[in-house]
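show me the folded form of this:
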Amino acid sequence: MQFVRFAVVGFVLLTVIYVLISIYSRSVRRERLEDDWAELDEEARAGISRDDFVEAGMAAYQSGFRRKLILLVYVIPTIAVATLIYVIN
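You can find the predicted model right below:
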């Protein structure tokens, strides 16, 4: 019973960490896209608005590899705890 409680609490904590990292990563990416748009010359800016540029970049981020890497928040601690339990027992 204690293991189930430990697993549930661990999963909840990992989920909170995952959400916080995801929010931070999206924020950093959005800020970088806004800076990239500001650095464009007037000719390149004329064809697209700032919001459209940022939204297109965020859509690319959603299907990107970096977003999937954040899922390692679940994998690495789980493997570490399983290895620790195996080694101790």
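
going by C-alpha atoms from here, please, whenever you check contacts or count neighbours.
Noted.

so how far is Phe11 from the residue nearest in space to the middle of the chain?
The centre of the chain sits closest to Ser22, judged by C-alpha atoms, centre = their mean, with a distance of 3.3 Å. From Ser22 across to Phe11, the span is 16 Å (C-alpha to C-alpha, to the nearest Å).

structure for this one too, so we can compare:
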Amino acid sequence: MSHRNNAYEQELSNLKSKVAMLDNELAQHDLVQQETMILITSIIQVIKSRMKKKGEDIEAFSCMMDELMSKYHINSRDLKF
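Here you go, the predicted model:
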């Protein structure tokens, strides 16, 4: 019985380690996703701002911007122009 308990405890310890590792990977993935959204938001802001300053039509840019915002779940309220 003691041998079986030790085996269960070892398996439980292994599973806890795997859960901790996966939790860490998920946190890293979330951080990368947040940084990607910040970068894309910044790129959109810079491009749109430059186009406005040059008096260019920003409608041509809108399609690409909408796709990026949709893909990365960026809310237009987060963009400052």
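
quick TM-score on the pair, please.
For these two chains in superposition, a TM-score of 0.57 is obtained (TM-score structural alignment, normalised by the length of the second structure); 57 aligned residues with a C-alpha RMSD of 2.5 Å.

give me the buried positions along stretch 39-53 of the second structure.
40-41, 44-45, 48 (16 or more other C-alpha atoms under 10 Å).

ok, back up a step: map the residue nearest to the centre of the first structure onto the second structure.
By TM-score structural alignment, Ser22 of the first structure lines up with Gln33 in the second structure.

for the helix or strand where its match lies, which helices and strands make contact with it?
Using DSSP states H and E, Gln33 of the second structure falls within helix 2-54. Contacts defined by 3 or more C-alpha pairs under 8 Å, 6 or more residues apart in numbering; DSSP states H and E place helix 2-54 of the second structure against helix 59-71.

remind me what the helix it packs on packs against, helices and strands.
helix 2-54.

count of residues packed around Val54 of the first structure?
Around Val54 of the first structure there are 21 other residues, counting by other C-alpha atoms under 10 Å.
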